[in-house]
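Participant: Generate a structure from the sequence data that follows.
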Amino acid sequence: MTMIVECSTCPVRGLQCDDCMVTALMPEGVELPLDAAERMVVTRLVRAGLVRPDVAATATARREPWEVRRVVAG
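Facilitator: Okay, here's the model as predicted:
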């Protein structure tokens, strides 16, 4: 059984991403396709001459490990 999650249709995308269970289920180091905002940034970098088109064509996103944060009441 395969489950496909499409973040672009999530009703709370951008609001609740930090609490998203989907990212917790993905193993670290998994390469993901760039989303629309990331593709736009890479395109601008190519147009500015800061990134070669062949390098941009292979760009992927990667899930980074969660940081453990502690809040200390004082």
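Participant: contacts and neighbour counts: CA atoms only from here.
Facilitator: Noted.
Participant: buried ones in the top helix by length along the chain?
Facilitator: Ranked by number of residues, the top helix in the chain under DSSP state H is helix 36-47. Buried residues in helix 36-47, counted by 16 or more other CA atoms under 10 Å: Arg39, Val42, Thr43, Val46.
Participant: Could you list every helix and strand in contact with it?
Facilitator: In this structure, helix 36-47 makes packing contacts with helix 53-56, judged by 3 or more CA pairs under 8 Å, 6 or more residues apart in numbering; DSSP states H and E.
Participant: want to put them side by side, so please do this one too:
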Amino acid sequence: MLTAFKTEIAPTKEQKEKIIRSIGIARFLYNHYIAYNKKLYKMYQRGLLDCKQKHFVSANDFDKYVNHKLKIKLP
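Facilitator: Now for the predicted structure:
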């Protein structure tokens, strides 16, 4: 049998803003990750990428992309 626990939180105004901001950032990064992979796959389908080049970016590689390139582009 599985058990579940409900927990109620009562964040302050500043904490609510930070939670909303964090969720927004996570949504932005997820959508950017999906769009980036779609772009790579379409390039692969059209023959713009070699067989040796990746047509899919893993989460770790995307994390490196975010920290080195996207972070500079969008501070």
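Participant: what TM-score do we get after superposing?
Facilitator: The TM-score (TM-score structural alignment, normalised by the length of the first structure) is 0.36; 40 aligned residues with a CA RMSD of 3.2 Å.
Participant: now Leu32 of the first structure: how far from Arg47 of the first structure?
Facilitator: For Leu32 of the first structure, the distance to Arg47 of the first structure equals 23 Å [CA to CA, to the nearest Å].
Participant: Please, which helix or strand holds His32 of the second structure?
Facilitator: Secondary structure assigned from DSSP states H and E places His32 of the second structure in helix 13-45.
Participant: One more: Tyr65 of the second structure?
Facilitator: Element membership for Tyr65 of the second structure (DSSP H and E) is helix 59-65.
Participant: which element follows that helix toward the C-terminus?
Facilitator: Helices and strands here follow DSSP H and E; after helix 59-65 of the second structure, the next one along the chain is helix 71-73.
Participant: Check which residues of the helix holding His32 of the second structure are buried.
Facilitator: For helix 13-45 of the second structure, a neighbour-count test (16+ other CA under 10 Å) marks Tyr33, Asn37, Leu40, Tyr41, Tyr44 as buried.
Participant: Count the neighbours of the spatially closest residue to Leu32 of the first structure that is not a sequence neighbour for me.
Facilitator: In space, Leu32 of the first structure comes closest to Ala61 once its chain neighbours are excluded; the distance is 4.9 Å by CA to CA, 6 or more residues apart in numbering. Other residues within reach of Ala61 of the first structure by the criterion other CA atoms under 10 Å amount to 13.
Participant: Nice, that's everything, thank you.
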